[in-house]
Structures are given as structure tokens and as C-alpha cells.
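> coordinates only, no sequence provided:
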């Protein structure tokens, strides 16, 4: 068991290491949204994912004797709909749509707020969310690569030695800790006070750990369908944490908005 846990930890930490170790001098003080930084990090992460896709099945197969065939590991990755543990293309496809719907239920408050108050900028928002470099990073590249590493890679490593419930308990904290490095950027690169940085890191640790719990459940409940976890991740990154800024500008709408948030949360719990 210990070799599997150590390997899973190494896989999880590799994502942070890829963007934090051996940074070119010219990029060390640059903002994370600098195009050069984004391209550098995306290139490193892409190489990491290819490396893990090739080497992890071999390590699990020949080094740890956890699987009989390399294709069994690929199934655990859940990259190809229909070629998952579930093994049904139709069900895999329906599950992706199902979890998109469930996430829309959870976010019914922010979605309603957007439709009634900000929908006039939908084309502009779509452009900046999916077609510019920062949007591609946040809403396409990061969800796909993070889910491959933290869901497909780590869970495929742990499944031979841990039950699903044990994975659910242990893994979310690891995913949350992997985001703590953002505090370094806030404190050293952006110059925020230590108190603000610690508060931000603490909130992000809790938020990402909760998301990790959700993504693990989705991934495991769907027979290791990676695209379900990716869809959930995209929606969470896109809509983020609910905003309450309309409390002073639209007090009546704020009451409806909060009601929708509570309703969405309740229905989400029921549907999940």
C-alpha cells in the first residue's frame, strides 16, 4: 500500500512541480496571467500529462504489479467514452450530460442572475472565457489536465490498494493542498499582505478540497468517466463562488437570488 500512496502523492505533486521548478529567470517575477507565463506553464503541463499517460501504466503494471494489462489502466483513466470501467459509450455520454445538468441546478442562482442582468454581454463573455489565452487556461486546459492528473492518474494508482470510500476521504485534501502554491504568487509577486494571503489560501484550500470531494465522487460513481469530472470542473471554474455584490444594488433581487442558491444546493444534494 505504501508504494502506491507514495506514487500517488508524487503524481499529485508533479503538477505543481511542473510549473514551479526550474522557472526561467525572465518569468520568475512575471504575473501568472502574463502570456509568456501561461504558454510556458501549459507546455510544461502538457509534457507532464503525456509523460504520465505513457509511464504510469508501465509503473503500475510492471513495477507495482497492480494490473494485469496496460489497457486496464487506460480504462481506469476514463479518457475515451465507452472505454471506461463502465464500458458503455451511451451511458458514459448520458452521464456527462447528466452532470452538466446537475451543476446547472446547483448554480441556478448565478445562472438566473446572469440571464436577467448580464446576458447582453454573452458573446463578449464567451470570447474572453474560451477564446483568449487566460480563458483557455482557466476553462479548458486546466480542467482537462488537472482532472487527468488528480482524478485519472492518482485514482488509478490508488484503486488497487484502497476502497472508493478511502479514496474519497484521502484524496480531496491532496487536491486542495496542490492549490496552496497560489499563495506564493499573492505574497511574493503581487505584494499582498501576509494576513490577506493566508486568508485567501485558507479559503482556497477549503473550496478546492470540497471540489476535490465532488470530482472524486463524480469520477468514481460514473465508472471512471473522466469527462464527467472535467465537465463539473469547467462549470465550477466558469461560474466560481457565488457573488453577493448585488445585495446593495438590487436588494429585492438579492432575496430571490439567495432563495435560488438554497434551492439549487438542496436539489443538487438530492440529485447527486
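Everything's here; your move. Since we're looking at a predicted model, the values are computed, not measured.

> can we go C-alpha only for contacts and neighbour counts from here?
Fine.

> packing partners for the longest helix along the chain?
Longest among the helix segments of the chain by residue count, using DSSP state H, is helix 194-221. On a contact count with 3 or more C-alpha pairs under 8 Å, 6 or more residues apart in numbering; DSSP states H and E, helix 194-221 meets helix 164-177, helix 182-184, helix 226-239.

> residue 253: which of those is closest?
Across these, the minimum distance to residue 253, taken as C-alpha to C-alpha, is reached by helix 226-239, at 18.6 Å.

> what about versus this one:
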């Protein structure tokens, strides 16, 4: 086992967690703001005549976000309290650890599937889920650079920078619940840059603003959920897999739902309601920090 993943006995126990050390608010918020700017700026450093979906553009963006992922941990190490760095290994602070790993992979993913119960039932009844049992689909997907961008590189880079590197800093200045509502603001506003992309494609300003505001809203809401998962589980893998799944599912197709026969439509609407209510009820239960041996980030 790699030493960087080993637990530090000074953390205490899951039943008696130690409070996180404190750093000034201006330090944590300032670092997160800088990281947000660096992440967005990295997407525009390349001078290219192609659009964002062109393979050459996508490959360059991969290089950019990988460099940002290498830079971001230095902010955590440099500006975190020495007490925190002594209490846990640096890998553990970033949510990279073995304890509770299997549950962090499975439970949040299943919980998110419950949230999407309605859309999943819609896909099940129109048999579109069968495609995922086809090995050719997966082979083709991993050969598709846009699929890799949307389901691998975007989730892994965004969650690492905006969760694994920002949350440890914010959590040293605010309570866990407050931190959950702060970091997503950086994540949501980081998506505003898409306004420029839409305008460059000839979209009207009013339309671009409406779409971007809508995107800001749902990325911020998702950010709340993702930050909550990181703080509760203490694992980077939980928000990463959930992010990839949500990118795959996209927003629910209400139009397809409304095209169903009345009886089937009612049943599917009930699935939407049951999934959402079940998710709300199970969220605090399925993310109990003790399940994941997380005694570092959530102490109440």
C-alpha cells in the first residue's frame, strides 16, 4: 500500500472527530477565486481557429486542465494550516484514500441513480438502456474524444480543482454546511465564460444570457450536491463518478415524457416523484461520514 494513502492516527476516531484548524477567510476565498480564474483562463490560452468541439481544440484543452490539476494542490499545501497537514496525509486531505473507498464508489452513485429514477424509467421503457449492454458502444465511446471530454476529463478536472482542492481550504474557514454552499458559487460562475463562445457562434446576446443564466443555476445546484458528497464522504471519487453520471443523463427530457400514453405518463411521473422524494430522505442517511471512515471534514 502506498504510504501517501495510509491513515494518520492523529485524526482521532470517527466517533470523536477533531475540529478542523482555522485559516483566514480572505486566504481560503482568495485561493479559490484564483483557482477559478486559472481554470477558466486555461481554456483560452490556445490560439486556434477551430471551435471547441474540434479534436485538436479538445486535445489542447486536455493539456490545459491537466496542468491546472497539477498546480491546484500547491495552493492546498501552501495555504492550509500546518496542523491539518500533520493530522492527515496530503492525499487524504485531497480525498484520495483507501478507507471507505468501495462504499464511496457505490453508494453515492446508486443514490444519484435514485434521483434520476424518472428519466431512467423513461429510457427503460423506450429500450434506449439496451445500448449500454453493447460492448461496441463502449469501445466506440472511448474512441470518441468528445465522449471522453464530457464523461472523463471534464468531471475529473472540475471535481479535482473545485472540490478536492477548494473544499479543504474553505472547510478551514467555514463550517461544513456553510462550505457546501460557498464552493459551488465558484463552480457555477466559472461556467459564465460560455457566453463568449455562444456570441462567437452568432447567437443573440439575449439568448446567450438566458442560456448562460440557466446553466449557471443548474451547475451551482449540482455543485451543492457534489460539495456535500465530498465533505460527507471525504472521497474525491464520489463527486467525480456522480458528475460523470449526471453529464451522461443531462437534464430530464420532459417533452419525451409528455408524449407517452396517459397511463404510462402518470406512472413515469410517479417515478420522478418517488425518485426525488427517496433521494431527499436517503441523502443524509446514505452519506453518514462514519460509513466512509470520514472523521476529517464533517464533524457534526
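Arrived safely, thanks for sending. For clarity, every value in this text was computed on a predicted model and none was experimentally measured.

> got a TM-score for the pair?
The TM-score (TM-score structural alignment, normalised by the length of structure 1) is 0.86; 255 aligned residues with a C-alpha RMSD of 2.1 Å.

> what do we get in structure 2 for residue 140 of structure 1?
For residue 140 of structure 1, the aligned position in structure 2 is occupied by residue 152, per TM-score structural alignment.

> what's the most buried one of the helices and strands packed on helix 194-221 of structure 1?
Between those, the one whose residues have the most neighbours on average, counting mean count of other C-alpha atoms under 10 Å, is helix 226-239 (a mean of 22).

> looks like residue 96 of structure 1 contacts residue 227 (just checking).
Yes: in terms of C-alpha atoms under 8 Å, residue 96 of structure 1 counts as a neighbour of residue 227; the distance is 6.5 Å.

> follow-up on the earlier one: in structure 2, what stretch matches the longest helix of structure 1?
Going by TM-score structural alignment: helix 194-221 of structure 1 matches residues 205-232.

> any buried residues in that stretch, and which?
For stretch 205-232 of structure 2, burial by neighbour count (16 or more other C-alpha atoms under 10 Å) applies to 208-209, 211-213, 215-216, 219-232.

> with distance to residue 247 of structure 1 as extra columns, can I get the helices and strands packed on helix 194-221 of structure 1 in a markdown table?
As requested, those are arranged in a markdown table below (distance: least, C-alpha to C-alpha, whole Å):
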| stretch | distance to residue 247 of structure 1 |
| --- | --- |
| helix 164-177 | 30 |
| helix 182-184 | 29 |
| helix 226-239 | 18 |
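
> among the ones you listed, which is nearest residue 73 of structure 1?
Nearest of these to residue 73 of structure 1, taken as C-alpha to C-alpha: helix 226-239 at 13.0 Å.

> who's in contact with the next helix or strand after that closest one?
Sequence order places helix 246-249 as the next helix or strand after helix 226-239 of structure 1, per DSSP states H and E. By C-alpha atoms under 8 Å, 6 or more residues apart in numbering, the surrounding residues in contact with helix 246-249 of structure 1 are 253-254.

> rerun that using 7 Å as the cut-off
By C-alpha atoms under 7 Å, 6 or more residues apart in numbering, the residues outside helix 246-249 of structure 1 that reach it are residue 254.

> what are the buried residues along the helix or strand just after it?
Where DSSP H and E defines the elements, the next helix or strand beyond helix 246-249 of structure 1 is helix 251-271. Going by neighbour count (16+ other C-alpha under 10 Å), the buried part of helix 251-271 of structure 1 is 254, 257-258, 260-265, 268.

> can I get those in a markdown table with distance to residue 13 of structure 1?
Written out in a markdown table, the entries for the buried residues of helix 251-271 of structure 1 read as follows (distance: C-alpha to C-alpha, whole Å):
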| residue | distance to residue 13 of structure 1 |
| --- | --- |
| 254 | 41 |
| 257 | 38 |
| 258 | 37 |
| 260 | 38 |
| 261 | 34 |
| 262 | 35 |
| 263 | 37 |
| 264 | 34 |
| 265 | 32 |
| 268 | 31 |
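
> which among those residues gets closest to residue 121 of structure 1?
The closest of the buried residues of helix 251-271 of structure 1, once distances to residue 121 of structure 1 are taken by C-alpha to C-alpha, is residue 257, at 20.0 Å.
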